[in-house]
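Visitor: Structure for this input, please:
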Amino acid sequence: MELCFATNNQHKIDEVAGQLGQLFTLKTLRDIGCYVELPETTGTIPGNSRQKAEYVWTHFGISCFADDSGLEVDALNGEPGVDSAFYSGSRDFRKNIEKLLTNLTYVTNRKAQFRTVFTLILQGVEYQFEGIITGQIQFEPRGDGGFGYDPIFQPDGYKRTFAEMSITEKNGISHRSRALAKMITYLQQQIH
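Guide: Take a look at the predicted model:
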């Protein structure tokens, strides 16, 4: 079965490709001839996920899935949330991390969660799958792996940040992998 992952983020493509398995042929936006920046204007994580998948289905007619993710920090009333990628006004994650840490300078409650919502459109029918992992925001970045806020997010039950973990270890517990596992289970049920 062919499925398009509606993202231009190579980190996400690599993360998902390793978990999708041989039952599916993963297509990228480039593979299907889509070179536009997909819309993300709904103001919510589930809404943006749906909006991107619907764009691909409407314009290219291929079964597809899209995700949207965000880091939600308790003490900041859920910020950066849906604005995680542009929190500092740009896609520069060093600046995004810097702004987040500045906003938490005198804050002791460092509780946060990463949340991902996948929207799957399979032959025109839409489904959504959510994954969440809770953790703590660290006081300074640690680790060279991962991307985005990974250097400052330490998942509950672990002594290392996402950026200090191997890609395999992170993929075993991350918000994206949890949502993806739900979607893959659903897809496998459809094939059998």
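Visitor: Please count neighbours and contacts with C-alpha atoms only from this point.
Guide: OK.
Visitor: before we move on, what SS does the residue nearest in space to the middle of the chain have?
Guide: Nearest to the mean C-alpha position of the chain, by C-alpha atoms, centre = their mean, lies residue 69 at 3.9 Å. At residue 69 the chain is in strand, as set by DSSP: H, G, I helix; E, B strand; the rest coil.
Visitor: Skipping its backbone neighbours, what lies nearest it in space?
Guide: In space, and not counting its chain neighbours, residue 69 is closest to residue 116: 4.2 Å by C-alpha to C-alpha, 6 or more residues apart in numbering.
Visitor: From the chain's centroid, how far away is the helix or strand harbouring that neighbour?
Guide: In the assignment (DSSP states H and E), residue 116 maps to strand 111-122. In terms of C-alpha atoms, centre = their mean, to the nearest Å, the centre of strand 111-122 is set 6 Å apart from its chain centre.
Visitor: let's see this one next to it:
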Amino acid sequence: MSRKLARRQLTPGKLVIATHNKGKLKEMQDLLAPFGMECLSAGELGLAEPEETGTTFVENALIKAHAAAQATGLPALSDDSGLSVAALGGAPGVYTADWAEQGPREGGPGRDWYMAMGKVEGKLARLGPDAPRDAAFHSVLALAWPDGEAVTFEGKIDGSLTWPPRGTTGFGYDPVFIPEGDTRTFSQLDPAEKNAISHRARAFAKLMAEQFAG
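Guide: From the prediction side, this is the model:
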């Protein structure tokens, strides 16, 4: 559920997208383009990535949005998202990106998403061939203003996991996630198809209904 503001709304202009993830940035830019927002990424502004110390998607999304808004003096929008696998007790969950970490590299930590997908598959394989493969993607958007006011919006899409990975578009765990009602992975969908149904799109629909409604 969103925590309602007193109808405080964004106006066309600059908005910081608090991410260094190019794939996530592109999705968010495409979703916001019709509303006259000039999206600047935390990466291109040279903002440091704050330490995500929260234990929920909501907490981590707020950490990132507040940090970007305070650093730039502009409204900031962040996304904290991840994959939860029922048979793994909801893991990797808020540690979705951590499962892809390879350790420090020049320019920041390196991430190997194929390795991360393999970790999930390996844990499922150890549970046996009959282990359920139900999974869900979660997204929490946090919109923060420099004065500290903030609001969150949540989206979720259910599905299942497949192996080996399939498809060439998307990012993260997209190549192994099949959304409910389809036979293709997120990485086999056209980006416009994914953006119409994804967890992030569902969170965005709530944001747009509040922020850009007439």
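Visitor: Put one on top of the other, what's the TM-score?
Guide: The TM-score (TM-score structural alignment, normalised by the length of structure 1) is 0.92; 189 aligned residues with a C-alpha RMSD of 1.5 Å.
Visitor: outside of the longest helix seen in structure 2, which residues touch it?
Guide: Ranked by number of residues, the top helix in structure 2 under DSSP state H is helix 57-72. The contact list for helix 57-72 of structure 2 (C-alpha atoms under 8 Å, 6 or more residues apart in numbering) reads 16, 18, 42, 47, 49-50, 52-54, 74-81, 94, 139-148, 150, 152.
Visitor: got the contact list for whatever residue of structure 1 lines up with residue 50 of structure 2?
Guide: Matched by TM-score structural alignment, residue 50 of structure 2 corresponds to residue 38 in structure 1. Applying C-alpha under 8 Å, 6+ apart, we find residue 38 of structure 1 in contact with 52, 55.
Visitor: which SS class is residue 38 of structure 1?
Guide: Going by three-state DSSP: residue 38 of structure 1 is coil.
Visitor: how near is the aligned residue in structure 1 for residue 161 of structure 2 to residue 43 of structure 1?
Guide: Taking TM-score structural alignment, the alignment pairs residue 161 of structure 2 with residue 137 from structure 1. According to C-alpha to C-alpha, to the nearest Å, residue 137 of structure 1 and residue 43 of structure 1 sit 23 Å apart.
Visitor: Looking at those two, which is more packed in?
Guide: residue 137 (24 against 11; other C-alpha atoms under 10 Å).
Visitor: Need the counterpart of residue 98 of structure 2 in structure 1.
Guide: Using TM-score structural alignment, residue 98 of structure 2 pairs with residue 86 in structure 1.
Visitor: number of nearby residues for the residue nearest to its match when sequence neighbours are not counted?
Guide: Spatially, and ignoring its direct neighbours in sequence, residue 86 of structure 1 is nearest to residue 96 (7.1 Å; C-alpha to C-alpha, 6+ apart). By other C-alpha under 10 Å, 21 other residues sit near residue 96 of structure 1.
Visitor: try residue 214 of structure 2
Guide: 5.
Visitor: In contact with it, which residues?
Guide: Residue 214 of structure 2 touches nothing, counting by C-alpha under 8 Å, 6+ apart.
Visitor: For the residue of structure 1 positioned farthest from its centre, what is the enclosing helix or strand?
Guide: In structure 1, counting by C-alpha atoms, centre = their mean, residue 106 sits farthest out from the average C-alpha position, at 28.2 Å. For residue 106 of structure 1, there is no enclosing helix or strand under DSSP H and E.
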